[in-house]
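Novice: for reference, the sequence and a predicted model appear below.
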Amino acid sequence: MQRRKFIKEISLTAAGLAVSPYIFNSCSPKKKRNILFIMTDDHAFQAISSYGSKLNKTPNIDRLAKEGMLFEQSFVTNSICGPSRACMLTGKYNHINGMLDNSTTFDGSQQTFVKILKEHGYQTAIVGKWHLKSEPTGFDYWNILPGQGYYYNPDFIEMGEKKRIEGYVTDLTTDFALSWLDKRDKSDPFCLLLHHKAPHRNWMPGPEYLDKYDNEKLPLPETFYDDYNTRSESAKTQTMKIDEDMYIEYDLKVPISEDERDQFKNEKLDDQWWENIFSRMTEEQRIEWNKAYDDENEQFKKANLKGKELAEWKYQRYIKDYLRCVASVDDNVGRVLDYLKENNLDDNTLVVYTSDQGFYLGEHGWFDKRFMYEESHKTPLIIRAPNGSKGIVNKENMVVNIDYAPTFLDYAGVAIPNEMQGKSLRKILDGKNPADWRKAVYYHYFEYPAEHGVKRHYGIRTERYKLIHFYYDIDAWELYDLEKDPHEINNVYDNSEYQNIIAELKSELQKLREQYDDTDETKYLPKGNIKVDHKGIGATVIFEHPYASKYSGNNPNALFDGWRGPEELVSHVDFSVWQGFEKNDLIAKVDFGKEIEINKISAGFLHFLESWIFLPEFVEYAYSQDNRNFVNLGKVSRKGDIKSTKLVREMYEINANKIKTQYLKIIAKNIGLCPDWHQGFGKPAWLFADEVIIK
């Protein structure tokens, strides 16, 4: 052994023994525990048979549970992809690590458990989904999917070089992970993050799973037809319902021809979005895909289903595709476990299986996550530890995803930084029950206004109760007695019998907020909108293409209501004054009600790359005396580079030279589809306008 490496390893071992209560069976650095961290995206605990799934079998994940410990009370701090991953890496809540929502970029300069392990002699690697926008830091090797990644023939970025690889993403991710394990320096311990894309939306099964569940009718969740009767506005106004908010092509894989569009005019259509994904497939892959879906799709179109029949057809298509993706994950978990055993690594490797959060599989009629309700708040967690407890279902200890980082460091024999807010699970995995373990968990969701319309909220969950506060443009509390109401359909916050419980929970909630330094939610709110005065206020607007109902500006004539967006924009944009147009141009005829003199017209538009909102290519203005024959005033092209600018509000301004008119026409050109360099390539682009100011 080289002298420098020998001295380094001896000093690291000594340091590890000084800070850890655990002494390994051998002091040799070769006996340091390896770490394999397997994470899937959106894998609901309801779809794992060792968690009691009524839908599917997961024999390989179950195998891990039989050889380790399964946690029944495993939760996330913020049920959304990027923020959850940031919590796992840093051991800190999102208001501390800075990754509040999916629109923000992870600050890779901060401390992570991976960096600490690397400093202490570990070989570190991540393969698969990263989803934090910045490049991975602290890894000797990384090979990641850009953004969400694709299921078929995905692009991978290997150490900065982007390549398209033929195959199915779950298989490829496992291939790359096993290849790295083969090629690594066997003399050093390893920490491998194996992070799968599946079963994330849009749930595209691999070739060998396309016909799985074909002849089965899977059971509807008990709450599929939930009416949200006792819940706050947030549960009622979300846009994540299976029967209303899924795209017929992208989500449900039913291509719609031009001749069929009228039949499906009430559905969400996205032909280009789906076509871009489908076009990535090889001819052989497309043939197999069509063979699996075409007949059923044709039967669906002929049936022309309505109401509950349509909703339940969508559920069956969704849940079967989702479970097909899970089956591929499970098989690949088996491949990895087999590799560890065949290479004599299983006895010395800490293996963790989890998901970045839970997911709705039709409960409350939903897909997606975000809410603090159980299906998205709770996430699977199975850990097989060297010399740890085996075949144990832990129902007592409440675990949070900020606990993962300290646990990894503890097993590596490395000091846990004081700034980490989580706790090591090592004593629990060794069969002990720490007397000082938490009795409640704290949750805070920030991503609103945003996709799916789930309002900001924070809350506390104890073994029996869950108290949630929705805030920002709402002030609503919800309380659930999980013992009496495990499906969370009966909000008892206004029930007089629970008032003492509410007082106790609010007191405990405040203590947790103080403990985690999250006492002022107003720090993270969008900047306020601005009141402006101008000649056009009160004008009536008629659009050629309607704005999206969820981005209405709270007023059909919002472009002339006297409110505009803030000068300073942050990543949490308040969309309340903006009117949004998905894929379509903004084409508006404006009636001022009387003739006015116009010297200048200024229209404000938003550019927000992370939310797929782009500045218009140009804006044209014209005026008319009779609202039929219009005289062109001119065209204003966008100024900025839409690729390099992430967030800006731009004014499209033109001098009108004192024209007198009652009518105005505005055309703002939407780019139509997200460009090829954008993470949403091929999907509909948004155009957002706030106030048109007339001087």
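Specialist: Okay, I see it.
Novice: C-alpha only now, for contacts and for neighbours.
Specialist: Will do.
Novice: ok, the residue nearest the centre of the chain - contacts?
Specialist: Centroid check for the chain by C-alpha atoms, centre = their mean gives residue 81 as the closest residue, at 3.6 Å. Listed by C-alpha atoms under 8 Å, 6 or more residues apart in numbering, the contact partners of residue 81 are 41, 102, 131, 356-357.
Novice: got another, please set it beside the one above:
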Amino acid sequence: MEKQLIWLLFILGACSIISCNEKEKERKTRINKPPNIVFVLADQWRAQAVGYAGNSSVKTPNIDSLASESIVFHNAVAVLPVCAPWRGSFISGQYPLTHGLFYNDKPFRTETLTIGEILKKEGYQTGYIGKWHLNGHPRGTHPFSGRDQPVPKERREGFDYWKVREVGHNYNNSFYFDENDQRHEWEGYDAFTQTDSAISFIQKNADQPFLLVLSWGPPHAPYHTAPAEFRELYVPDEIQLRDNVPEHLRDSARQVMADYYAHCTALDKALGDLRQAIHAEGIDDNTIFVFTSEHGDMLFSKGVLKKQRPWDESIKVPMLIHYPDLLGMESFAVQDPINTPDILPTLLGLSGLEIPESVEGRDFSQALIQKQELGNEAALIMLPVPFHQWSFQNGGREYRGVRTKKYTYVKDLLGPWLLYDNEMDPFQMHNLVDLPAFEQLRNHLDRLLSEKLEATGDKFLPADEYMKQWNYLYDRDDSLRAENYLEIGR
């Protein structure tokens, strides 16, 4: 009996060793396989609108759970906080004045090398679902004429699986075009069915490396169009507002915030479904999962809505990178700023791929692997040409600036305009730019900005010069301005 027991223990031990060896073999095989990339992009989701950032009003349990297992970027900065320019910088790793998209609805240059083309050449299956906003419209046609048209195959920048609409903000029963330019309807709230399409793509490609970009339209306005079940989660009177929302706008702001947060919670549900599907396929460990947004939304902070402006509600976005095989499962907070053009080279670095010479952003993959700060003091922010909601007539102005982990410094064409200590003044209510006590700090940040501009070949010219250089036309009345437009609001 004793011999039988010893023999049984020996067999169990051997099986355990074989099992461990098989698991280790599987792990090494998975690590040696190029990682998948799932890039989830929301539109106009500001950095402050997530639970993990300390917001107790918004409900984002799935995103908060992801943050607990991810690299968390607390100062992810949108280089030019508006739709098409951000997208151009993301897919190319270039700054807006290099790739030429510094104004919505202009055509992205097809000769620019993109993430889809790079990874497709490396053998990746490539898919794009949702909002594109890179095709633009022909010169001289209505500024929004391209938004409801299919994107030609030669302008899809390396993406093969294609369920895309150029631009649309009707999130219920909206439409898209497929690979053959056939029009289809997204049933119900489109972020949910777009996520279903993403899950289908993942299931079909789980055995080979793939790149998938899932680009949701919300929480971009209209704010009140989230499904009723999510709007019912929020009572406007219970919403906590930021201190920089003017008193006379606070009731309106609470209603808008409640509707905005309803979109956020609906998208959080979709993100949870997507992550569950990735886990079910057994590919979570070898998948680089990114969640971020292209820019924020002022949402009545400083009394205004939307984006383009240099304040944190506009320029800062949530950003998480989850990649267990290389980055582990322990959350790590990054305080150094990371900029939009840095995303592509960092993803390529994490994937072990060569970074093309055309890329201007920095690869921070080694710092992330070693769980270190990025060593990046400042991120460049810019607005070469104000347009649409923040046109010259609406107070828009050309600006360049830097956002460090502590300070914001911005110049317009007249000179230094804004300086904030964001640790002491998180709502950016006290402009220090003209105070003698901060002259040394201002000069230091001005040098940082000058270095950024020199490195990117940016001469900080008036808007008209860039419009002429790229042969663009202003949309509608965007070119109109008062002679003293720069002095308004100073």
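Specialist: Great, that's in hand. For clarity, every value in this text was computed on a predicted model and none was experimentally measured.
Novice: could you measure from the residue nearest to the centre of structure 1 over to residue 657 of structure 1?
Specialist: Using C-alpha to C-alpha, to the nearest Å, residue 81 of structure 1 is found at 51 Å from residue 657 of structure 1.
Novice: ok, now residue 590 of structure 1?
Specialist: Residue 590 of structure 1 is 19 Å from residue 657 of structure 1, by C-alpha to C-alpha.
Novice: the two: who's more crowded?
Specialist: Counted by other C-alpha atoms under 10 Å, residue 590 of structure 1 and residue 657 do not tie: residue 590 has more neighbours, with 23 against 11.
Novice: Three-state assignment for residue 126 of structure 2, please.
Specialist: strand (DSSP: H, G, I helix; E, B strand; the rest coil).
Novice: circling back to that earlier point, what lines up with the residue nearest to the centre of structure 1 in structure 2?
Specialist: When structure 2 is aligned by TM-score structural alignment, the residue opposite residue 81 of structure 1 is residue 83.
Novice: again with residue 596 of structure 1
Specialist: Here residue 596 of structure 1 stays unmatched in structure 2, going by TM-score structural alignment.
Novice: likewise for residue 330 of structure 1?
Specialist: Using TM-score structural alignment, residue 330 of structure 1 lines up with residue 268 in structure 2.
Novice: list the buried residues in the helix or strand that contains that match.
Specialist: Per DSSP states H and E, residue 268 of structure 2 falls inside helix 250-280. Judged by neighbour count using 16 or more other C-alpha atoms under 10 Å, the buried positions of helix 250-280 of structure 2 are 250, 253-275, 277-278.
Novice: which one of the contacts of residue 81 of structure 1 is nearest residue 379 of structure 1?
Specialist: residue 357 (5.1 Å; C-alpha to C-alpha).
Novice: any idea which of the contacts of residue 81 of structure 1 has the most stuff around it?
Specialist: Neighbour counts for the contacts of residue 81 of structure 1 peak at residue 357, which has 31 neighbours (criterion: other C-alpha under 10 Å).
Novice: quick one: secondary structure of the aligned partner of that residue in structure 2?
Specialist: Aligned counterpart of residue 357 of structure 1 in structure 2: residue 295 (TM-score structural alignment). Judged by three-state DSSP, the three-state class of residue 295 of structure 2 is coil.
Novice: contacts only, for residue 295 of structure 2.
Specialist: If you count contacts by C-alpha under 8 Å, 6+ apart, then residue 295 of structure 2 has 43-46, 78, 81-83, 86, 307, 314-317 around it.
Novice: can I get these in TSV with secondary structure and distance to residue 26 of structure 2?
Specialist: TSV is the format used below for the contacts of residue 295 of structure 2 (DSSP: H, G, I helix; E, B strand; the rest coil; distance: C-alpha to C-alpha, whole Å):
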residue	secondary structure	distance to residue 26 of structure 2
43	strand	38
44	coil	40
45	coil	38
46	coil	39
78	coil	39
81	coil	43
82	coil	43
83	helix	41
86	helix	38
307	coil	46
314	helix	44
315	helix	42
316	strand	39
317	strand	36
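Novice: can you pick the most crowded of those residues?
Specialist: The residue in those with the most neighbours, by other C-alpha under 10 Å, is residue 78 (31 neighbours).
Novice: circling back to that earlier point, from residue 132 of structure 2, how far off is the match of residue 81 of structure 1?
Specialist: Distance of residue 83 of structure 2 to residue 132 of structure 2, given as C-alpha to C-alpha: 10 Å.
Novice: what strand or helix carries residue 603 of structure 1?
Specialist: Residue-wise, residue 603 of structure 1 maps onto strand 586-608 under DSSP H and E.
Novice: what is the next helix-or-strand element following that strand packed up against?
Specialist: Scanning forward in sequence from strand 586-608 of structure 1 by DSSP H and E, the next helix or strand is strand 618-624. Applying 3 or more C-alpha pairs under 8 Å, 6 or more residues apart in numbering; DSSP states H and E, one finds that strand 618-624 of structure 1 contacts strand 631-637, strand 647-668.
Novice: give me the stretch of structure 2 that the first one matches.
Specialist: What it means is strand 631-637 of structure 1. By TM-score structural alignment, strand 631-637 of structure 1 lines up with nothing in structure 2.
Novice: give me the buried positions along that strand.
Specialist: Judged by neighbour count using 16+ other C-alpha under 10 Å, the buried positions of strand 631-637 of structure 1 are 633, 635-636.
Novice: do stretch 161-171 of structure 2 as well
Specialist: 161-168, 171.
Novice: can you pull out the helices in the stretch 1-150 of structure 2?
Specialist: Along the stretch 1-150 of structure 2, counting by DSSP state H, counting those that start in this stretch, helices occupy 2-32, 61-67, 83-92, 96-99, 115-121.
Novice: could I get those helices as JSON lines with distance to residue 230 of structure 2?
Specialist: Listed next are the helices of the stretch 1-150 of structure 2 as JSON lines, based on distance: least, C-alpha to C-alpha, whole Å:
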{"stretch": "helix 2-32", "distance to residue 230 of structure 2": "38"}
{"stretch": "helix 61-67", "distance to residue 230 of structure 2": "13"}
{"stretch": "helix 83-92", "distance to residue 230 of structure 2": "25"}
{"stretch": "helix 96-99", "distance to residue 230 of structure 2": "36"}
{"stretch": "helix 115-121", "distance to residue 230 of structure 2": "34"}
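Novice: buried deepest among the ones you listed, which one?
Specialist: Comparing these by mean neighbour count (mean count of other C-alpha atoms under 10 Å), helix 83-92 ranks first with a mean of 26.
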